[in-house]
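Novice: below is the sequence, then the predicted model.
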Amino acid sequence: MTPADAAKLQALSRMKLLATGLLIVMALIFAVSFALQGRFPWLEYVRAASEGGMVGALADWFAVTALFRHPLGLKIPHTAIIPTRKNEIGATLGDFVEENFLSAEVVRDKLASVGISRVVGGWLAKPANAGRLTAEVSAGLTGAMAFLDDDDIRAVIESLARTHLVGRDWSPQLGVLAAKVLDSGQHHHAVDLLVDKTEEWLVANPDSFSDAVSKRLPTWVPSFVDRVVDDRAYREALKFVQAVQADPDHRVRVALDDYLRQLAEDLQHNPVMRLRVEGVKEQLLDDPRIRDLAATAWQSIKDALLASLADPASALRVTLESTVTDIGVRLGSDDVLAQKVDTWVEGAATHLLSSYRHDIAAVIAETVERWDGDETSQKIELQVGKDLQFIRINGTVVGSLAGLAIFTVAQGLVSLAG
């Protein structure tokens, strides 16, 4: 029993003692007035009042007690109503909540009167609240990451890759994409970059180029011939690259364009080329190094994410907090956005209630059904029993006044008849 329940039980006990005490007082008054009414006739009025008070107190005691248990342990019909009919009460309560609290109209009117976007926006706009929400989100994500198994994640990534990469023929899409790039001329930037980098390397590394040429000459060629050949080959190569670099319509560029266009065409329509591409793709994805790279990438992402979530000063946390604050400010100042959010929330709430309100209300009935009958009676009596004791007290008072009034009227009629 919680401290609050203990306090309610103590208050209930005090009210029961008070109501029972009033009944005892009425009984004592009745006994004294009944015994002395022959000597003191005016005590007949006191007797009638106390008699009515006892009747009222006993009747209301019976009524209140019959809700929770059998009075005096006697199994009188229609007593112990709550423990014997708890299932019907739970079902009725669930229906009442469903019809009066979970209706779409009630929720829509309540949300419209509250202005949920303004309330939420005002709360989020406060930096302290934004920081608190960010911390809670970070803690939730950290907890979720702790439950994730790395092997399972890698298996999921591999399964997705096989489904969407290996399991699909990407050649037609690659061919269409390549054709679009060629038509737009965007590939010329890549060609220019490649030619520029080649020219820069030749200018900066003449000795490396010469060494590469010399190694391919026969060993019996004299050294001075090597130098002549190396120098001539280097100058011709540099001259050729610079010519390609300077002429947008150079035959190498034209040949490269023709090759790329044919490749794009073959990717879309040539079965042999498509089979070759698929074979290369499968070899790449089946390479253990690629798998190791995916595993390493996942671990790196996970470690970086956990470190960022744990550090309040990290860029991720700071960005998330500033984004939350900005959303709150916009909700409070942008009427159009606020109206959209309110409309969306109202629509979502009414849709959920229309679809699940019966299931939500059924929780009440199912919960009450699982309760023990005596336990249910005790729970309800603990919550409302104190107020029900006022019925006994009021019954005692009203019964006394009614008894006195009835006796007075009867005496008056007897006097008039005499």
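Specialist: Alright, I've got the coordinates.
Novice: from here on, just use CA atoms for contacts and neighbour counts.
Specialist: Will do.
Novice: which helix is the longest one in this structure?
Specialist: Assignment by DSSP state H gives helix 373-417 as the longest helix of the chain.
Novice: buried residues in the helix or strand encompassing Ser210?
Specialist: If you go by DSSP states H and E, Ser210 is part of helix 206-214. Within helix 206-214, the residues scored as buried using 16 or more other C-alpha atoms under 10 Å are Pro206, Phe209, Ser210, Val213, Ser214.
Novice: and for stretch 96-106?
Specialist: For stretch 96-106, a neighbour-count test (16+ other C-alpha under 10 Å) marks Val97, Glu98, Leu102, Ala104 as buried.
Novice: and here's the other structure:
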Amino acid sequence: MSAAPSEMLARGAQLETEDRAKLVALRRTKAIATGALVVCVAVFLGARALQDSYPALAYVAAFAEAAAIGGLADWYAVVALFRRPLGLPIPHTAIIPANKDRIADNLGRFIEVNFLAAGPVREKLREVDFALLVADWLSDRGRSSGLSRFVARLAPQALKAMEGSGLREFVSKRITEQIEKVQVAPFAADMLSAFTADRRHQQLFDELLRVFGGLLNDEEALASIRDKIRQELPSVANLFRADAYLLKKIVASAGSLIEEAEADPDHAIRREFDRFVEGFIQQLRTSPDYAERAEKLKRDLLARPELKGLATDFLVSLRTFVEQDLQSDDSLVRRHLSDMFVQVGHQLAADPKIRADMNQGFVVALSSFVESQKSGVSTFIADQVRRWDIVQLTRLVELNIGRDLQYIRFNGMLIGGIAGLVLHIGERLIFHN
């Protein structure tokens, strides 16, 4: 946290150093320009004084005179930008201070029209791979862990807000509406078809065989079967213990049949079970009677009061689990969220198509935002310029462009001197004097 203020202080010191260097360069250039102007005046006076003795000095005097005039004119023009020359109240001087508001408005409009136009903004935004930046950010385990902690802190509050809002009833109603649209019988037939693919239902038949095999070894079950047999046999047969003999035969035959069915994957009983299952699935898919029964069962289930509170109970249970889990140092929710964010970052970095779609979305969203706010930016810039201290504003402008403006004075002296010399030569040629 302490790095930011120190960095700002360092940057401020660097700017102050740069401003001092600019100020020294500006003053040096001003002094040289003023010195050049004084030299022009001195040369003019000297050449004019001696031109009677040395006629050629008339050309030097003409050059120096025009150069001095040009230098003075450009000095006036440069000074008039920032202040009144010699403090005199001359009209159309101190241009920048006098037109601060107009400059502020024009600067704001200039930035709005030229820098914040829709086309240039979109082109500049397209140069940035926002999605890759997001991917790199998420791929960092530390950042993803921090994001997961932030999201995890918000999760209980979001779930609690959902409990007290109409979202619970809305979700419950929407789920019920969608369930009501589902035709249960065909849906169940499709599920059973998927289950019975590759004869996977034979595993269920194997379990049934093991259950029947267990019954044949259950003494209580055998005793019950023997009692049933005894009740059906004549009394004379019971005297010869026919019930025990029949039971033994039945158990042996059944056990042998079960063993054969278990050992033979293509046993007749298994094929019969296949036909039973296929027939049942077909009836579920086509039978109106089955369809009506399934729809009635669905309606009865949806009408049960337990389902009405299911959404509430689910949200309460979910919030309780999340709150308890987040109290743990090794939170399952935070760990899974962090892993998910890292995985999203890796997948996003590896999928250029998704990144292209995301970047296009960023461009549209950000350009629309800039388009809607650019007039506000223009107004903000204009207001900020208006609030600037006029002395500070003038100093800032002069400090940054004043040195270049001083060269106008050099150019003025040079161009003026050449123009004066050309006019003097023309005068001599025309009037022959």
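Specialist: Looks like it arrived, so ask away. On a predicted model such as this, the values are computed, not experimentally measured, just so you know.
Novice: Asp211 of the first structure and Arg47 of the first structure, how far apart?
Specialist: Distance, Asp211 of the first structure to Arg47 of the first structure, using C-alpha to C-alpha, to the nearest Å: 133 Å.
Novice: please apply the same query to Ala338 of the first structure.
Specialist: According to C-alpha to C-alpha, Ala338 of the first structure stands 71 Å off from Arg47 of the first structure.
Novice: quick one, which of the two is more surrounded?
Specialist: A side-by-side neighbour count of Ala338 of the first structure and Arg47, using other C-alpha atoms under 10 Å, places Arg47 first with 26 against 19.
Novice: so which strand or helix has the residue opposite that one in the second structure once aligned?
Specialist: Using TM-score structural alignment, the partner of Arg47 of the first structure in the second structure is Ala61. Ala61 of the second structure belongs to helix 57-82 when assigned by DSSP H and E.
Novice: again with Ala33 of the second structure
Specialist: Element membership of Ala33 of the second structure [criterion: DSSP H and E] is helix 3-50.
Novice: what's in contact with stretch 67-87 of the first structure?
Specialist: Outside stretch 67-87 of the first structure, the residues that touch it by C-alpha atoms under 8 Å, 6 or more residues apart in numbering are 62, 65-66, 89, 365, 368-369, 372-374, 376-378, 381.
Novice: just the buried residues out of those, in ChimeraX syntax.
Specialist: Buried residues among those (16+ other C-alpha under 10 Å), as a ChimeraX selection:
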select :62,65,66,89,365,368,369,373,376,377,378,381
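Novice: from the contacts of stretch 67-87 of the first structure, pick the one nearest Phe34 of the first structure.
Specialist: Of all the contacts of stretch 67-87 of the first structure, Phe34 of the first structure sits closest to Phe62, with 24.8 Å by C-alpha to C-alpha.
Novice: so who does that closest one touch?
Specialist: Going by C-alpha under 8 Å, 6+ apart, Phe62 of the first structure touches Pro71.
Novice: now, the most widely separated pair of the contacts of stretch 67-87 of the first structure?
Specialist: Most distant of these, by C-alpha to C-alpha, are Phe62 and Ala365, 27.7 Å apart.
Novice: how many neighbouring residues does Glu375 of the first structure have?
Specialist: By other C-alpha under 10 Å, 11 other residues sit near Glu375 of the first structure.
Novice: quick one: map it onto the second structure.
Specialist: In the second structure, Glu375 of the first structure lines up with Gln392, judged by TM-score structural alignment.
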